[in-house]
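Chemist: Output the structure for:
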Amino acid sequence: MVMTDGRAVLRGRGTRDERVLDTVLRVEGLTKRYGRRVAVQGLALKLRRGEVLGLLGPNGAGKTTAIAMILGLVRPDAGTIEILGVDATRERERALRRVGAIIESPSFYPYLSGIDNLRVLALARGGVPERRFAEVLELVGLTGRERERVSSYSLGMRQRLAIAGALLHQPELLILDEPTNGLDPQGMAEIRQLILRLAAEGQTILLCSHLLYEVQQVCDRVVILSQGQVVAEGDVEELLAQRTRTALRVDDPPRAIELLSEVEWIERIEQEGDLLLLTMPSERQFELSALLHAHGIAVGELRVQSRTLEEFFLDVTGPSTTPGGRGVA
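Modeler: As a prediction, this is how the structure comes out:
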């Protein structure tokens, strides 16, 4: 949670001016080793203004290390980090003035009220206008509860108060590391709606979460890490479209499998009872139907089966990375 210096950035004619305006965070070749273990290897990512980017990966993938390097908490062994055109490895304080962040569980003075905790945070960073407290409290849905002691707050309310604190100085980049960790379903829904509201108002957000269902609903793009390296990245809808499956029901599954195994544009064939699930380009369904008909195989059902982000994640990182089958840490 660091304040912004309020400096305006204007579009100029040069390439660098355009980059500063449109790109809030740029990371290139970011690498960190701990002895022989490589925590992050050559990480590259770009976060554009007004975008919500999800940083995902299984335990030990390097997410936390990457976030720590971006925030200047860990020194990288190689690579560059630019925040709104400022080299964060060389001018850390200047770059981080424009960043708000929540890392791990937020800490507050339990016997102070919510608004007094915000005042403490503001004073530690140079102060803000009095009206700003009311603005952020309204934004996170704590208006009317701000004078109650934080010790009486639910975990979800404390998390929303932490986000209010991160927003006090109107950061141009908001970094949220596991913002729904430990929350009940209602608390998760509240944080999800808050992130969607911030995104609708143009806030640029880097979100690190293990709840893939949440990420799919709030993020524009995702970067997936595995063993310190990027294994997939892109627009959420486009990534899922690449991994759609075609559900096929035929009268002779064994013969269909034998035939379709020789088709080069079918990547994978899975069988669930009498249903075949084909990983293939969805636009080739007509060719698929014609091929089966030509070989005397009757088709009872043929449809595109959309995939979830969780299924995509398991495809690119391996099935052992999601304990309980629901998310990643």
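Chemist: going forward, measure contacts between C-alpha atoms and count neighbours the same way
Modeler: Noted.
Chemist: A162 is in contact with L137, correct?
Modeler: No: between L137 and A162 there is no contact under C-alpha atoms under 8 Å: 10.5 Å.
Chemist: on contacts alone, who are the packing partners of the lengthiest helix in the chain?
Modeler: Ranked by residue count and defined by DSSP state H, the top helix of the chain is helix 185-200. Counting contacts by 3 or more C-alpha pairs under 8 Å, 6 or more residues apart in numbering; DSSP states H and E, helix 185-200 packs against helix 155-167, helix 212-218.
Chemist: Could you rerun that using 10 Å?
Modeler: Counting contacts by 3 or more C-alpha pairs under 10 Å, 6 or more residues apart in numbering; DSSP states H and E, the secondary-structure elements packed against helix 185-200 are strand 52-56, helix 130-139, helix 155-167, strand 205-208, helix 212-218.
Chemist: Second chain to compare with the first, below:
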Amino acid sequence: MFELVEVTKKYRNHEALKQLRFVIEPGVTAVVGPNGAGKTTLFNILTGRIFPTCGTVFYNGQPVEKIRGNLGYLFEDPPFYPYLTAENQLGYFNALREYPVEAHEVERELEKWDIPPKGKKIKDFSQGMRKRLGLANAFLGNPQIVILDEPFNGLDLEGQQLLEDTFVTYRSKDRFLIFSSHQLERITLLADRIVILDQGRLVYTGETKELAEQATKVIFYLPGDISMDLLRTPLVLEIGKRGVLVTAAVQKEKGPLFLQHLAEHGIVPQSSRLLISELEYVFEEKQVSRRLPY
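Modeler: Take a look at the predicted model:
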């Protein structure tokens, strides 16, 4: 397991991480927090790319720098040479590894992620294909530890499904997949555990299902052209906006009544999910929502 002991990271007068103390068990762990919470800084420390100002990170009792040979990492915006092909780029990254894999494994990883054929240069890749190449590099050699910074951002739907399928293989007693995401719906489905950061401080760490059990509300995602009059009912606690959709927060036990209310007016929700905590609601408001007046 990973163990963080009073980990602090300072940049001049700014503390990016503040005395973090927690453990990360094997399996799939999501790191969540608003922009500037310290997620990327934490990942850079876990991968040994930077060192904490004070405090220590251990992996199975040893300093974290010892794990680089068995680690895969995805930057949010992977650095590639634009005039290389995918095969050449991945081969180059492989040559830099402490323990390079055989050439056929490089080819197999490219095939797994359905990377374009030989000859196409990375400068001509779409954002989604660049992200696939970054994932191919992170998972090359089937490492025991994989750390992914916003892996779903910019990834096409087929690529997202491939990645979700890969997550399943890391739900074991001796493997680690640690990722960040702003997509809270996906986190609740994929993560065994969750770490929540805010302004460099640890807010929560524990099993995702424990948070789900604390849920008291359901949020419904509704068509953007829905009449606001239809939502002005005692059943609805809060109305908001999420992209082109309207959101309605309802007490969990009153969810079936609200669905019946919508059905009587011919409205079908796009989707719904539990609000796993009041903290999540605050996080979501900071990131992607704006409240609407009744």
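Chemist: Now do the shared contacts for L137 and A162 of the first structure.
Modeler: Here L137 of the first structure and A162 have G114, L118 as joint contacts, going by C-alpha atoms under 10 Å, 6 or more residues apart in numbering.
Chemist: ok, back up a step: and N181 of the first structure, which of the helices and strands packed on helix 185-200 of the first structure is closest to it?
Modeler: helix 155-167 (9.4 Å; C-alpha to C-alpha).
Chemist: Next, the angle from the closest one to helix 130-139.
Modeler: Between helix 155-167 of the first structure and helix 130-139, the angle comes out at 140 degrees (axes from the mean of the first three to the mean of the last three C-alpha atoms, to 10 degrees).
Chemist: one step back: out of the helices and strands packed on helix 185-200 of the first structure, flag the one nearest T322 of the first structure.
Modeler: Going by C-alpha to C-alpha, the one of those nearest T322 of the first structure is helix 212-218, 10.2 Å.
Chemist: which one in the second structure is aligned with Q41 of the first structure?
Modeler: In the second structure, Q41 of the first structure lines up with K18, judged by TM-score structural alignment.
Chemist: Over to the nearest residue to its match once chain neighbours are set aside. Which of the three states is it?
Modeler: Ranked by C-alpha to C-alpha, 6 or more residues apart in numbering and with sequence neighbours excluded, the top spatial neighbour of K18 of the second structure is T8, at 4.7 Å. For T8 of the second structure, the assignment made with DSSP: H, G, I helix; E, B strand; the rest coil gives strand.
Chemist: where along the stretch 1-150 of the second structure do the strands fall?
Modeler: Taking DSSP state E, counting those that start in this stretch, the strands of the stretch 1-150 of the second structure run over residues 2-11, 14-24, 27-32, 54-59, 62-63, 71-74, 145-148.
Chemist: Check the mean deviation of the longest one from the first structure.
Modeler: Yep, that's strand 14-24 of the second structure we're talking about. Average distance, strand 14-24 of the second structure versus aligned residues of the first structure after superposition (mean C-alpha distance after the TM-score superposition for the first structure): 2.4 Å.
Chemist: Flag every buried residue along that strand.
Modeler: Neighbour-count burial for strand 14-24 of the second structure flags E15, A16, L17, K18, Q19, L20, R21, F22, V23, I24 (criterion: 16 or more other C-alpha atoms under 10 Å).
Chemist: Of those, which is the nearest to N88 of the second structure?
Modeler: Nearest member of these to N88 of the second structure, counting by C-alpha to C-alpha, is I24, at 34.6 Å.
Chemist: Mind putting the buried residues of strand 14-24 of the second structure into JSON lines with distance to I178 of the second structure?
Modeler: Converted to JSON lines, the buried residues of strand 14-24 of the second structure look like this (distance: C-alpha to C-alpha, whole Å):
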{"residue": "E15", "distance to I178 of the second structure": "23"}
{"residue": "A16", "distance to I178 of the second structure": "19"}
{"residue": "L17", "distance to I178 of the second structure": "18"}
{"residue": "K18", "distance to I178 of the second structure": "20"}
{"residue": "Q19", "distance to I178 of the second structure": "20"}
{"residue": "L20", "distance to I178 of the second structure": "16"}
{"residue": "R21", "distance to I178 of the second structure": "17"}
{"residue": "F22", "distance to I178 of the second structure": "14"}
{"residue": "V23", "distance to I178 of the second structure": "12"}
{"residue": "I24", "distance to I178 of the second structure": "9"}
